[in-house]
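[1] Dropping the sequence and predicted coords here.
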Amino acid sequence: MSVVFSCLDADTLGGVQHVTHTLAQGLAERGHEVHVVGLHRSSRPFRYVESPRYHRHAISRSRADGRLARGRADRRLRRLLESIEPGYAVMTTPSVVARVSGLLPEAFRSIGQYHGSYDHARGCWHLASIRRHYPALHQAVFLSEHDAWQFSEHALLPNAWTLPNPLASWPDGVSALDMPRVLGVGRLEGVKRFDRLITAFARSGAPRPWQLHLIGDGSERERLRAHAEREGVADRVVFRGPVPAARMSQEYLRASVVGLTSEHEGLPVVLLEAGAHGVPSVAFDVSGGVRSAGPVPVPPGDVDAFAAELGRLVGSRAERLRLGAEARARAEAFRLDHVLDRWESMFAHIDR
């Protein structure tokens, strides 16, 4: 069968794109014809898969602003979709659903994903868009049972389904949890609130030589450097920049704790990857997806509580080993083959 994933920009650095390319490669390796479509090309492309077995397309070189440019881009997209054997069209965000669902050839089965939580959706325009566009799709897909239930109940969606994010690979080894390093991974943008992670690290009582390593890049980098200076930990916060996906396993193997202080999340891959490597994590409890990944939960925004849990793990290798083993056992459910089985079960359900 053919599976088409469409994103606003398919090759930028972000969680939606990471998951999309992981699923595309996995389904292609199972023999499906898979296409990943970006409605426009990323200005800073990031490579998620070294040897893709799926087809990649960019409809426009940049954002199609204006009615004429949008019309030309939509015609190119329609021609591309008509050239692909009908199958399943997976639209990865509400904005993509709103734009692409009306362009699909009739023979395609339509699937709309949402990578956030219900609580985040109701706090912005996403919920209204989901209520308007998702009920007409063959399936609406959410990241956790809790979020799928909330959308079903409060957005009156009759077609809600749960499919978690997958792990791209399963490591053979686990971290020894003896290196004095806390790890933060993600875009250095406001929504990720790395300022809170820096503050929590400063207040955790982590002694030298413990360091906080931040992997990723973004517009907040210099502001975060200044924040680390004000918190008195500038010499212990290491800005690593972006790390290729193929090298991230080594980063987890050199970490002892992972911290996640985002304003909102769906099901963060970083928590799954940390768990697969036996690394315990501390995270703000902002969604059912976060809870399903099994970090040490902290009330959202409570930096002092986060610092206390971080300090507890920094101070006890035995506790890190206990929680790391639990995290790895929980991460088993998110192995790629398990998640791909669930995707194929959903395809079969749609066909019935």
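    Sure thing, it's come through. Numbering: from 1, shown residues only.

[2] only C-alpha atoms for contact and neighbour calcs from this point on.
    Fine.

[3] Check which helix or strand residue 158 maps to.
    Per DSSP states H and E, residue 158 falls between elements, in no helix or strand.

[4] count of neighbours near it?
    16 (other Cα atoms under 10 Å).

[5] check contacts around it.
    Each residue near residue 158 by Cα atoms under 8 Å, 6 or more residues apart in numbering is listed here: 135, 152.

[6] Would you mind listing the residues in contact with the spatially closest residue to residue 350 that is not a sequence neighbour?
    Leaving aside its sequence neighbours, residue 350 sits nearest to residue 138 (Cα to Cα, 6 or more residues apart in numbering; 6.8 Å). Applying Cα under 8 Å, 6+ apart to residue 138 gives the contacts 109, 110, 111, 159, 350.

[7] putting a second one here so we can go through both:
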Amino acid sequence: MSVVFTCLDADTLGGVQHVTHTLAQGLAERGHEVHVIGLHRSPTPFRYVESPRYHRHVISRGRADGRLARGHADRRLRRLLESIEPGYAVMTTPSVVTRVSGLLPEAFRSIGQYHGSYDHARGCWHLASIRRHYPDLHQAVFLSEHDAWQFSEHALLPNAWTLPNPLASWPEHVSALDMPRVLGVGRLEGVKRFDRLISAFARSGAPRPWQLHLIGDGSERERLRAHAEREGVADRVVFRGPVPAARMSREYAHASVVGLTSEHEGLPVVLLEAGAHGVPSVAFDVSGGVRSTGPVLVPPGDVDAFAAELGRLVGSRAERVRLGAEARARAEAFRLDHVLDRWESMFAHIDR
């Protein structure tokens, strides 16, 4: 049977897309017929998999915002779905569930993912959408046991299931943790709050030659440069731009600490990847998914507390080694084969 993942935009640099392509490649390598559909084309496509073994489709060149454009796009999507062998239709966000679930051929098993936390959903329109659309799906999938329980209780979902994000690969070697480098990874957009990471680095007392390297790009880049200037660390914050996925292992190997200061997160792949490379992380405690990866936790938004923990790790290689070993042991559960086993178990559960 086929597995069809549908995203609003399947090729933008982002966590949902990263996870989707990792799962698609893994399931395809296990012999599944896998398709990844983007409802519209990304203006800046990012390649996650060098040699995909799955099928990729784009429905529209741009966002189908008008009624006429949406109708044409929906008909193209429906024809594509009808041409694919029936199987499991994985809709990656509430927006996709709202748009696509009514277009699925009857033979498909419908699966709705949510890549955020319950707390984030409760603070925006997501919770109302999940309450309205997810109970009618064959399965509603969340990133942590805690979030699945909360959605089950408070959104009255009878079909909640837990599947964590996977690691795309498992490194044989870990970081030596002796490079004077703190690493931040992600889109340079407001929700990621890299301004807080820059402030925490500035207040951490990290001595020269320690630097903060930011990997990623986005609309906040120049504002963040100005913020680093105001914080007095402009010459120690390095904006690296986007780095190809195939080269990220090298970046973790050259890092000694990873920082995550996002406003909200589901289960951030960056924390899993850091842990797999034996690199300890400091993160705001914003979700059950973040907690499941085992970083040093800091109350959400408390930049001074974040700076103190960052300074503690910068000042002690022994502590970095201890926490890095714990993070790698915890990351073992997120290895791709383990997560794919759980996806196939869910497929079997749906079919029973």
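    Yes, it's here. Quick caveat: nothing in here was measured; it's all calculated off a predicted structure.

[8] which of the contacts of residue 138 of the first structure sit farthest apart?
    109 and 159 (12.9 Å; Cα to Cα).

[9] Those two - which one has more neighbours?
    Shown here are residue 109 of the first structure and residue 159; by other Cα under 10 Å, residue 109 has more neighbours (20 against 17).

[10] Is it correct that the more buried one is in contact with residue 91?
    No - counting by Cα atoms under 8 Å, residue 109 of the first structure stays clear of residue 91, with 10.9 Å between them.

[11] how far out from the middle of the chain is the helix or strand where residue 312 of the first structure lies?
    Assigned by DSSP H and E, residue 312 of the first structure falls within helix 303-314. Using Cα atoms, centre = their mean, to the nearest Å, the distance from the centre of helix 303-314 of the first structure to the centre of the chain it belongs to is 24 Å.

[12] next one: the following helix or strand past it to chain centre, how far?
    Proceeding N to C from helix 303-314 of the first structure, the next assigned helix or strand is helix 317-331, under DSSP H and E. Its chain's C-alpha centre and that of helix 317-331 of the first structure lie 22 Å apart, by Cα atoms, centre = their mean.

[13] now do stretch 79-91 of the second structure
    Using Cα atoms, centre = their mean, the offset of stretch 79-91 of the second structure from its chain centre is 24 Å.

[14] Check which residues of it are buried.
    For stretch 79-91 of the second structure, the neighbour count (16 or more other Cα atoms under 10 Å) marks 81, 82, 84, 86, 87, 88, 89, 90, 91 as buried.

[15] What sits closest to residue 296 of the first structure if chain neighbours are left out?
    Residue 296 of the first structure sits nearest to residue 282 (Cα to Cα, 6+ apart), 4.6 Å away.

[16] Wait, a strand at the one you found?
    Yes - Residue 282 of the first structure sits within a strand when classified using DSSP: H, G, I helix; E, B strand; the rest coil.

[17] and for residue 109 and residue 159 of the first structure, which residues touch both?
    137, 138.

[18] related to what we said a few turns ago, which of the buried residues of stretch 79-91 of the second structure fall within helices?
    81, 82 (DSSP state H).

[19] what's the residue lying farthest from the centre of the second structure in contact with, if anything?
    Distance from the C-alpha centroid of the second structure peaks at residue 68, with 32.8 Å (Cα atoms, centre = their mean). With contacts taken as Cα under 8 Å, 6+ apart, residue 68 of the second structure has no neighbouring residues.

[20] what helix or strand does it sit in?
    helix 67-83.

[21] in the first structure, what residues pair with that helix?
    Aligned by sequence alignment, helix 67-83 of the second structure falls on residues 67-83 of the first structure.

[22] if we can go back for a sec, do you know how far the residue farthest from the centre of the second structure is from residue 37 of the second structure?
    21 Å (Cα to Cα, to the nearest Å).

[23] can you point me to the longest strand in the second structure?
    Longest strand of the second structure, by residue count under DSSP state E: strand 33-40.

[24] And the contacts of that one?
    Under Cα under 8 Å, 6+ apart, the answer for strand 33-40 of the second structure is 1-11, 20-21, 24, 27-28, 54-64.

[25] Can you flag the buried ones in these?
    Buried among the contacts of strand 33-40 of the second structure (16+ other Cα under 10 Å): 2-11, 20-21, 24, 27-28, 54, 56-60, 63-64.

[26] need the helices for the first structure, in chain order.
    15-29, 67-83, 94-100, 118-122, 126-133, 145-154, 194-203, 221-230, 248-253, 269-276, 288-293, 303-314, 317-331, 336-351.

[27] from the chain's centre, how far out does the third one sit?
    Read it as helix 94-100 of the first structure. 19 Å.

[28] So which elements touch that helix?
    Where contact means 3 or more Cα pairs under 8 Å, 6 or more residues apart in numbering; DSSP states H and E, helix 94-100 of the first structure is packed against strand 109-113, helix 126-133.

[29] so how far does it sit from its counterpart in the second structure?
    Comparing helix 94-100 of the first structure with its match in the second structure after superposition yields a mean distance of 0.2 Å (mean Cα distance after the TM-score superposition for the first structure).
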